[in-house]
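# got a predicted structure plus its sequence, pasted below:
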Amino acid sequence: LTGHRAVVIGVAFSPDGKMLVSGSDDKTVKLWTPEGKLLRTLQGHEAQVYGVAFSPDGKKVASASADTTAKIWSIDTSSSQSPITLTGHQSVVWGVAFSPDGKQLASASWDGTIKLWNVEDTTPKLLTTLTGHQAAILGVAFSPDGRMLASSSADNTIKLWQLKSGQPPYLAQTLTGHTTQVYGVTFSADSKMVASASADNTIKLWHPDGQLIRTLKGHDAVAYAVSISPDGKTIASASWDKTVKLWDQDGTLLTTLNGYDGRFWGISFSPDGQSIAAANEDKTVIVWNKNTVLNLNPLTYACQWVQDYLVTNTNLNSDDRRICDGHLSQN
């Protein structure tokens, strides 16, 4: 998906899987079809856009920005409604997440706080500010059952906050084990597993009670983002080593998607689990079909990304040009 003018940081599928939202250093939020058609460009942030999220009903998008605000946009194309702007953070807002019922939005900031907002109507209200992290907060996620909020931080920890209606949120667990900042955090669809992505190059899988399940090792640089397939069986990780890796829940590396020029930032599974979208430093969002990439012979995969080189490089002899014959489907 091409159209952004700078690094793409955040990406998310809509709940029905028919749209993607992306946020970029070019200060814009873009809405796309998964096939690559640009639907809308949302402009209004005064600095880079980092995290993006769809509301559970698919009618709104939230964005987090270096301009210290979060914004909520209506995606109704017939509406000329201005975005709602949430102000109050003292520094960059890095992540946003809607609660499963769509009534609340969490914003995570470099100021070390998470703010919870009531966003049921057009005048959002700050409900509470969660403090406890010792450094910038880099990621935030609600559990699908609505009972917990997870935050990931540059203090090397993930914190799990208990949410009970009518009561203020309280800190339930601090997950320790990463050796440097934790960028991404997400829950499995059944809310029984938390995954975290860290600058220590690893992905960690945790029980919400704080127990470490396993550590996924294989990236050669920062693991920036992580997403769990809806059935809980596949974990996708995006890394600054310019690869996306797919892992089995038991820790087995299933495949590595490589051959790209830029570092990967955000990553998202589609709601049906069949597609994976990743945000790249090369100003694009890349969408793969999970079954296609998992069933590819490694040689077929390698041949796909040297295909143009074999055709266009004038230094190759005719035998070398045919090295991939039989490994590429003829279109």
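Thanks, I have the structure now. Numbering: from 1, shown residues only.
# going forward, measure contacts between C-alpha atoms and count neighbours the same way
Noted.
# give me the contact list for stretch 171-183.
Residues outside stretch 171-183 that contact it (Cα atoms under 8 Å, 6 or more residues apart in numbering): 138-139, 152-162, 196-200, 208-211, 223-225.
# and here's the other structure:
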Amino acid sequence: MAIATASCTAILTTQSNQNGAATVTAANWQEAQLLHTLPGHSNSRLIDVRSITMSKDGLSLISAGMSGDEPNEQGSYDGEVRVWNLESGELISTIPELFDEMSVVTIGDDRQTLVVGDRSYTIRLWDLETGEKLQTLPDIGYLTELLILSQDGQTLITANPDDQTVQVWDVESQQVVQSFNAEHEAIVVEGGDRPVEIPGRLSRMALSDDGKILATTGLDKIIKLWNLETGELILTFPTDHEYPIHSLTFSPDGETLVSGSSDNTVKLWNQEGEFLHTLTGHSSTVFSLQYSPNGEVLATSDLDGTVNVWNPTTGELIQTLAEEPVREGGTAASLSFSPNGEILAGVNYDGTIKVWQVNQQSP
């Protein structure tokens, strides 16, 4: 099964630089247009779309998630992958039940590898283009949704949210090449007649595009930056978020780190931990953050289904692409830009996927 077909053609043409790469800025997203509303997995047994990405050639959209009317005896679901033609919005192919007893699924930063974890603590990597299993990491010892595959597909990062152990795996050898503890602190909350201490917990991670720096955060709302090769702590800084952080991402050049919180704000920091901007325009928890490949645009989405597009340099809100949830409790759970930055897709928990394109007439 291939993720793109020969019949697919380019969707958009924009001004290009001398290297032939598309030059898409925040201004291009003013009055962006809805290209497709894909049925996604809403007409199947799939109940939770966990991840979407564009193919490397920008011609296809891949969605992956958990399927089944009810979990099996182990509390897990089967998994399904669907591939869509971005030009026509048509479903190209489906890989049904590629894996079973699944607890977590994500698409790697390489846009080509599916990473699946199951209830036996095993992690499997699948090639989305061929449908073949690439590697199996047997029994990592814990159940986790904290999984990151590097852009070159050679490094997998896993973390135990409870004891906060971070492990760095060499995919080819299936060996742990680095391990360290994130050590995020416990928090104290008001509970009835007396304060209650909640143990420290690792909640989110983000990897720089060059694969060298890992950012972690926990219930303490503190961000830590780690040297992934040595496991050494580089920097610790408080974020001043009022409530916990639910999303983290680096800019493509690694110079900026972005955090989204249940205080409904997005904050930007430089690599020294110095505060840059607070983005306000969401009315609920910010669950997803996505930079365009050239770093000129930042997309954010929240629990209410709002998708905002920002100029990350100035902090200006460029466009609100979606304001109404597809259903009550729906949220744009995953965002993905095409490799040229001309297309943005967002998936809702009811299974539908919206695809927007840039306004080619914008300056």
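Yep, that arrived. As the structure is a computational prediction, the values presented were derived from the model and not from experiment.
# which of the contacts of stretch 171-183 of the first structure count as buried?
138-139, 152-162, 196-200, 208, 210, 223-225 (16 or more other Cα atoms under 10 Å).
# now go through these and say which are in helices.
Nothing among those maps onto helices, per DSSP state H.
# out of the contacts of stretch 171-183 of the first structure, list just those in strands.
138-139, 152-153, 158-162, 196-198, 223-225 (DSSP state E).
# from those residues, which two are the most distant?
Maximum pairwise distance among those (Cα to Cα): 26.4 Å, between 162 and 223.
# now find how far off-centre the longest helix seen in the first structure is within its chain.
Assignment by DSSP H gives helix 298-312 as the longest helix of the first structure. Chain-centre distance of helix 298-312 of the first structure: 28 Å, with Cα atoms, centre = their mean, to the nearest Å.
# contacts for stretch 103-111 of the first structure?
Under Cα under 8 Å, 6+ apart, the answer for stretch 103-111 of the first structure is 64, 68, 70, 89-99, 114-120, 135-141, 151.
# what's the answer for stretch 22-35 of the first structure, then?
Applying Cα under 8 Å, 6+ apart, the external contacts of stretch 22-35 of the first structure come out as 1, 4-12, 17-21, 38-52, 63, 65, 279, 283, 285, 287.
# helix/strand/coil for residue 291 of the first structure?
Residue 291 of the first structure carries the three-state label helix when classified by DSSP: H, G, I helix; E, B strand; the rest coil.
# helices of the stretch 51-200 of the first structure, start to end?
In chain order, the stretch 51-200 of the first structure shows no helices, with DSSP state H, counting those that start in this stretch as the criterion.
# next structured bit after the helix or strand containing residue 266 of the second structure?
Taking DSSP states H and E as the criterion, residue 266 of the second structure maps to strand 265-270. Where DSSP H and E defines the elements, the next helix or strand beyond strand 265-270 of the second structure is strand 275-280.
# packing partners for that following strand?
Other helices and strands packing on strand 275-280 of the second structure, by 3 or more Cα pairs under 8 Å, 6 or more residues apart in numbering; DSSP states H and E, are strand 265-270.
# of the contacts of stretch 22-35 of the first structure, grab the buried ones for ChimeraX.
Selection of buried members from the contacts of stretch 22-35 of the first structure for ChimeraX, criterion 16+ other Cα under 10 Å:
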select :1,4,6,7,8,9,10,11,12,17,19,20,21,38,42,45,47,48,49,50,51,52,63,65,279,283,285,287
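# need the distance between the two termini of stretch 300-308 of the second structure.
5 Å (Cα to Cα, to the nearest Å).
# in the first structure, which residues correspond to that stretch?
Under TM-score structural alignment, the match for stretch 300-308 of the second structure in the first structure covers residues 237-245.
# who touches that stretch?
Under Cα under 8 Å, 6+ apart, the answer for stretch 237-245 of the first structure is 197, 201, 203, 219-227, 236, 246, 253-267, 278.
# tell me the buried residues within these.
Neighbour-count burial (16+ other Cα under 10 Å) is assigned, among these, to 197, 201, 203, 219, 221-227, 236, 246, 253, 255-257, 260, 262-267, 278.
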